[in-house]
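>>> build me a model from this:
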Amino acid sequence: MVLSVVDEEITVRQHTRSYIRASAAFVAAVAIAGGAAPAAHAEDAGADLVISALPKATPKPGEVYGQDVVITNKGTAAVNGVSFRMRLTRGLDFPEAVEGCTYSTVEDQVRQAVCKIDEVVEPGASIKAAVRFKALPKALMEAVEYGTGRTGETPGEGFTDSYRRLALTADSSADLVAVGDDTEALAGNWQSVTVALRNDGPGWIRNQESDDQPALMVHIPAGTTATEVPKECSPFGIDGPSAPGGTPGKSTYVCTPDDHTIEVGQSLLYTFMLKIHADAKTTTSEVKATSVYDIHPAFDKNPANDKAQIHIAIPTDNEEDPTTSGGSTGGATDGGSGSGGNGNDPQGQAAGGTGASGSATGGASSGGSDGTVTGSLASTGSDGIPMVAGAAGAAAALGGLLVVAARRRRAGTDAS
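Okay, the predicted model is just below:
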């Protein structure tokens, strides 16, 4: 009998410990999930403000948008005073200053107003707040944030039932323009090309609702290889970027700024360094104003200037070089000595050559402020033009001075 009582007591104690452990595990699981034990109900009490949604709008530049929103207390406690905040992207502005509001500009040129509404909002009651803004001349793809915190405090970041966001498109457009390059190079050398994406307005550009941001598509000319690529330019695959920006050796790239923003009148410059193949001939390719997924932007109503060319003139041994004095290919004619030299031979500067045409260039140049890649050839002349140095022994073996005429970049497309 004694053993039976002891065994029963041990069993009761074991069940009690199991129940305590199970209860503790349940409470811990609720805490990890971010909640509380059902018996607490502490968060059910208090204010709970919600705000109505603004209707969609497509304001014309210069127009003022004005709507009231309704703030309702769906909680169980009253709210004594509401801090109401509005934020506007850079194509919008507040039409006038309102008493009780504090105005500022925050990150990314966002205009902000924080207004104090001195009213008590009882449970189940509602108040109204006015949202007013005007569309600036450069308005296009915009967004408006508005509302308060759940208990009437100034809202934090992110959106809730008490703090909302309205995306809108102004009744306007923006004209994306592709800018190409026109240059010359020697086969076997390197050559930089600078292309650009320009916004001729009137609207500034940033897509507020999609990652299909504006971009410049760049096709690398046949007979060349991109050896240095701007970090803002990613290889383009079947339907979008396919590798990190700056990856060399691909045939097609899409270039876009990190912040996806193009202001009115702004040109985004992208400079590529190309290796000209030894057997390359004069070559042309296309650049196009588009999007990172190669979709024509709906806001661009002028497709006529969406495309431009990269043109690289590559002289051959059979071409007459118009920059060589006398137009003769039989030898140096302007201060040089010897005979039989070809003015287009890339080994064309021989020892002792003093003629005006006794230097050569691959046309290497520096690009613009955005995505610039610079390159140079073996050396640089006094006028800043890179030169190709030939071997004196090779020139002597040919029995004459070989002249390579300096070819400068033709005045072509203006990327400014």
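>>> for the rest of this, base every contact and every neighbour count on C-alpha atoms.
OK.
>>> my guess is Arg13 is in a helix, correct?
Yes. Inclusion of Arg13 in a helix is indicated when DSSP: H, G, I helix; E, B strand; the rest coil is applied.
>>> burial check on it, number of neighbours?
The burial metric for Arg13, expressed as a neighbour count using other Cα atoms under 10 Å, is 12.
>>> could you do Cys115 as well?
Neighbour count of Cys115, defined by other Cα under 10 Å: 20.
>>> ok, now the one 3 residues further on?
Residues within reach of Asp118, counting by other Cα under 10 Å, total 11.
>>> so which strand or helix has it?
When secondary structure is defined using DSSP states H and E, the element that contains Asp118 is strand 110-121.
>>> list the buried residues for that strand?
For strand 110-121, burial by neighbour count (16 or more other Cα atoms under 10 Å) applies to Val110, Arg111, Gln112, Ala113, Val114, Cys115, Lys116, Ile117, Val121.
>>> could you report the neighbour count for the residue lying closest to Arg198 once chain neighbours are set aside?
Distances taken as Cα to Cα, 6 or more residues apart in numbering place Ser267 nearest to Arg198, at 4.2 Å, with adjacent residues excluded. Taking other Cα under 10 Å as the neighbour definition, Ser267 ends up with a count of 23.
>>> to compare against the first, here's the next sequence to fold:
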Amino acid sequence: MAVATPAAHAAATTLVLDAQENYYLPTKGEGPNLDLGITASGGDALDVSVAVDASSLAGKATMVVTGDCVSTGTLKVRCDKGVMLLVQDSEGVSLARDRSNCHYSGRPGGGAWCRFDTPVTPGAAYETDAPLRYTASKDTMYGYNTYMVWPVGAAAPDSFDPYDFPETGTGAPLGLKPVASGSTFTGSGYGTFSTTQHADYQALGDTVEGKAGETVSITVGVRNNGPGWMNFRWMDAANSGTFVVTPPPGTTITGAPGPGEQGDPGPLWNCTPGKAGAKSYTCAIASTDFRPGDSVSQEFTVRIDGVVPGAQGSVRAVNNPEYPNRDDDTANDTTAITVKATGSATSSPTPSASAPTPATVSPSGSGTGTTSGTTTGGHLAATGSHQVLLRAGAAVLLAAGGALVLLTARRFRPRGGR
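Below is the predicted model of the structure:
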């Protein structure tokens, strides 16, 4: 092994090469890395290179050249100056393998590392002399890429392993060119991109079916019909959009179903506002990996206050304005929540200023107690004109006798043992 430095630095600087005295290879298979260390004393050493000549082992061993070195012949390498660039990408894009000084990953989104022998000046800024070219898959809508730069011979990122990039590119090498420096130039970075692909959101409705006075459950939501994949789980987004739920006239949303018999905590409440009796609810499509065919839903408990002929509610899909789905089929963005109710026809009640309110009925149908302003047991805080009607009814029944209060409470208990 030979260590060479420019003559201008030889008199002032002492270099010490640290290498193991014996290097053992197995009779078959891959051996350990050969680690070399260089220290300098008495001054800075510039343009240092290490030449490794193992040509006497020809026919007995092979040598794998890593990112810090270049081959100079059979079982000969030279480790010299330069800059390393590592780029990694999100799933759904493929980096063109067209640069001979770059080594490419064998897996999607793995990216590549490139070595540049271009001399660089401390404090100067550079960029590649040509853009990196990518091909996006058909369903790709959003993605990201990252890059890291470090000097050849310096410590590489912990995540970097040259063996993860087994394929060498073809074609002209990628180069560097100097540019005006600025605050936007750093040794590492992160960028996002979008394509022109779209995703068709379809609203999913349901039917409120039961008798007047009953509390039933419905499930509504949104499906991604594709062809686009809303994939930005590594970006600064909380969801892939929302859907707005408006209950039909004559009904009141009271919350989400409670725990099941096996201790199931029940569906998560992912909607606002967190109260019963609201005119509408906005629910998040709480996924930033919303693939074609995926759907997001929310289960509601709905009380049938009375029969309103022809009553319909709605479910409407809304995109995230920061990461739009660019839906070009708006006909299925909204769908109906229909009602099949039996009982006496009624109209939506109007609160009365003189209605007595000495007692209330809990939305959970327990028959006792008063409602609170917090969500408990899967139900929401009770508000709105329908709750005023319940309070007035309970007061009249209390005047007639306690047994009727218990009977009324049971009428509002959800079906199916919930």
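>>> what's the TM-score here?
Scored by TM-score structural alignment, normalised by the length of the first structure, the superposition of the two chains gives a TM-score of 0.46; 235 aligned residues with a Cα RMSD of 4.4 Å.
>>> sorry, back to before: helices or strands up against the helix or strand that the strand holding Asp118 of the first structure is followed by?
Proceeding C-terminally, strand 110-121 of the first structure gives way to strand 126-135 as the next helix or strand, assigned by DSSP H and E. Using 3 or more Cα pairs under 8 Å, 6 or more residues apart in numbering; DSSP states H and E as the contact definition, the elements that strand 126-135 of the first structure packs against are strand 64-73, strand 92-93.
>>> strand 64-73 and strand 126-135 of the first structure, what's the angle between them?
Put simply, strand 126-135 of the first structure runs at 160 degrees to strand 64-73, going by axes from the mean of the first three to the mean of the last three Cα atoms, to 10 degrees.
>>> now the angle from the helix or strand following strand 126-135 of the first structure to strand 126-135?
Beyond strand 126-135 of the first structure on the C-terminal side, the first helix or strand identified by DSSP H and E is strand 141-147. Orientation check (the same axes, to 10 degrees): strand 141-147 of the first structure against strand 126-135 gives 160 degrees.
>>> on that earlier part again, among the buried residues of strand 110-121 of the first structure, which two are most distant?
The widest separation within the buried residues of strand 110-121 of the first structure, taken as Cα to Cα, falls between Val110 and Val121 and amounts to 29.6 Å.
>>> longest helix in the second structure, please.
The longest helix of the second structure (DSSP state H) is helix 385-400.
>>> how about that helix: buried residues?
Residues 385-397 are the ones in helix 385-400 of the second structure that count as buried (16+ other Cα under 10 Å).
>>> name the helices or strands packed onto that helix?
helix 402-411.
>>> would it be right to say that Asp200 of the second structure lies in a helix?
No. Read with three-state DSSP, Asp200 of the second structure is strand and lies in no helix.
>>> thought it was touching Gly226?
Yes. Counting by Cα atoms under 8 Å, a contact exists between Asp200 of the second structure and Gly226, whose distance comes to 5.4 Å.
>>> what touches both of those two?
Taking Cα atoms under 8 Å, 6 or more residues apart in numbering as the criterion, Asp200 of the second structure and Gly226 do not both touch any residue.
>>> and the helices and strands packed on strand 126-135 of the first structure, which is most packed in?
By mean neighbour count, with neighbours taken as mean count of other Cα atoms under 10 Å, strand 92-93 ranks first of these at a mean of 22.
>>> on that earlier part again, any idea how far the residue nearest to Arg198 of the first structure lies from Val64 of the first structure?
From Ser267 of the first structure over to Val64 of the first structure the distance is 30 Å, taken as Cα to Cα, to the nearest Å.
>>> try Ser18 of the first structure
Ser18 of the first structure is 68 Å from Val64 of the first structure, where distance means Cα to Cα.
>>> Arg85 of the first structure too?
Counting by Cα to Cα - Arg85 of the first structure and Val64 of the first structure are separated by 18 Å.
>>> next secondary structure after the host helix or strand of Leu274 of the first structure?
Applying DSSP H and E as the criterion places Leu274 of the first structure in strand 267-276. On the C-terminal side of strand 267-276 of the first structure, the nearest following helix or strand under DSSP H and E is strand 283-291.
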